[in-house]
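Sequence and predicted structure are below.
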Amino acid sequence: MKPLKYLAGYSANITEQVQTLISTHKLAELLLKKYPITHDIRTDKALYSYTVDIKNHFLRQSSPLSKVIYDDKIDVLHQALGLHTFVSRVQGGNLKAKNEIRIGSVFKTAPLGFLKMIVVHELAHIREKQHNKAFYNLCQHMEADYHQLEFDMRLYLTYLDLVGQLY
């Protein structure tokens, strides 16, 4: 059986349960039961608006976002699911800071919960650069089911890796 790279940090008990779901062809059924539909946030403009709404609700005092886009070049297998970049440049006598978020294109056709989880994750990097306790507390503040959504998203990516399109 193929190794479950998206679940590498989980216990043997969890990975065995997932292997059973895969071998009995019940992983898709589980995902579709829990997340029956995808979202309709397909364009970069809609993604920017969605992300800014979340940011304005939870991180009002943080610096503005200059760009939020789906990125076809983000390789979910080797790099990341999303990227947050912070660039400071001197323009004249002023220091200009730009926050950009790039979300993997795989999330264009994913359930809304998975998109929200990755957006919340990248927004949390505006305040907390490292993946520490404060970072995950902030993620959970913005999305109460953050940890469950992250696990389910890993199941979804495992399914995509092994079988292909779900929706």
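Alright, I've got the coordinates.

going forward, measure contacts and count neighbours with C-alpha atoms only.
Will do.

Secondary structure element holding the most centrally placed residue in the chain?
Geometric centre of the chain, nearest residue: residue 118, 2.0 Å, by Cα atoms, centre = their mean. Using DSSP states H and E, residue 118 sits within helix 112-127.

Residue 85 belongs to a strand?
Yes: counting by DSSP: H, G, I helix; E, B strand; the rest coil, one finds residue 85 located in a strand.

Tell me if I'm right that it and residue 97 touch.
No: Residue 85 is beyond contact range of residue 97, at 10.3 Å (criterion: Cα atoms under 8 Å).

here's the one I want to compare it with:
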Amino acid sequence: MKYLQGYPPALLQQVGEMMAQGELGPWLARRYPEPHGIKSDKALFDYTQELKSRFMRNAAPLNLVRFDAKLKIIQHALGTHTRAPQQQGAKTKMRREIRIASLFREAPAEFLRMIVVHELAHLKELEHDKAFYALCHHMEPNYAQLEFDTRLWLTHREQPEPPAS
């Protein structure tokens, strides 16, 4: 349960029992039945811009938002934000990009929102500190629960299928 490292042992035991009994997937499906309709990079950019304009009007503009199949979930990168200087004549501007792991195309709507909120928060707060999580909770009040449930979903996705009878 690599996505759940750092959580209390009692909670990990409960998750382990749900997995062993085959209950984790159905529980997640009942809790998060709504898929999202965001499948293209353009739709993801528009979705991210809407959240940004709603909660972070004064943040620097985004140049690119896209799904990225190259992000390695194993390295705990569900999304990335980058800042790179870009020369335009005599001016240097900062190019800001957000990339979201492609597996979020198939995720429940709430999990996509959580990861987009997380990456947007990095526009203002680089470190995962108190200010960062306060901003995440400002944009998504249920952020902590969604982050945990996203980790459960990732854990479930990697669980081997039971053998067919």
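Yep, that arrived. This one's a predicted model, so the numbers in the text were calculated from it and none came from an experiment.

what's the counterpart of residue 12 of structure 2 in structure 1?
Aligned counterpart of residue 12 of structure 2 in structure 1: residue 15 (TM-score structural alignment).

mean shift between the helix or strand encompassing that match and structure 2?
Element membership for residue 15 of structure 1, per DSSP H and E: helix 12-23. Following superposition, helix 12-23 of structure 1 is found to deviate from structure 2 by 0.4 Å on average (mean Cα distance after the TM-score superposition for structure 1).

Next, report how far that helix is displaced from the centre of its chain.
On the basis of Cα atoms, centre = their mean, to the nearest Å, helix 12-23 of structure 1 is displaced by 23 Å from the centre of the chain it belongs to.

mind listing what's buried in it?
Using 16 or more other Cα atoms under 10 Å as the test for burial, helix 12-23 of structure 1 gives 15, 18, 19, 22.

Counterpart of residue 136 of structure 2 over in structure 1?
Under TM-score structural alignment, residue 136 of structure 2 pairs with residue 139 in structure 1.

I'd like to know which elements the helix or strand containing its match is packed against.
If you go by DSSP H and E, residue 139 of structure 1 is part of helix 133-142. For helix 133-142 of structure 1, the elements it packs on are helix 112-127, helix 146-162, judged by 3 or more Cα pairs under 8 Å, 6 or more residues apart in numbering; DSSP states H and E.

quick one: secondary structure of residue 62 of structure 2?
Strictly by three-state DSSP, residue 62 of structure 2 counts as coil.

Could you find the counterpart of it in structure 1?
So, by TM-score structural alignment, residue 62 of structure 2 is matched to residue 65.

Pretty sure that match sits against residue 98.
Yes: shown here, residue 65 of structure 1 and residue 98 form a contact pair, counting by Cα under 8 Å, at 6.7 Å.

First-to-last residue distance for stretch 62-79 of structure 2?
15 Å (Cα to Cα, to the nearest Å).

follow-up on the earlier one: can you tell me what part of structure 2 the helix holding residue 118 of structure 1 aligns to?
Counting by TM-score structural alignment, helix 112-127 of structure 1 corresponds to 109-124 in structure 2.

May I see the buried residues of the matching stretch?
In stretch 109-124 of structure 2, counting by 16+ other Cα under 10 Å, buried: 109-123.

Check which helix or strand the equivalent of residue 47 of structure 1 over in structure 2 maps to.
With TM-score structural alignment as the criterion, the equivalent of residue 47 of structure 1 in structure 2 is residue 44. Assigned by DSSP H and E, residue 44 of structure 2 belongs to helix 41-55.

thinking again about what came up before, can you pull the contacts of the residue nearest to the centre of structure 1?
81, 82, 103 (Cα atoms under 8 Å, 6 or more residues apart in numbering).

Fine by me, we can end here.
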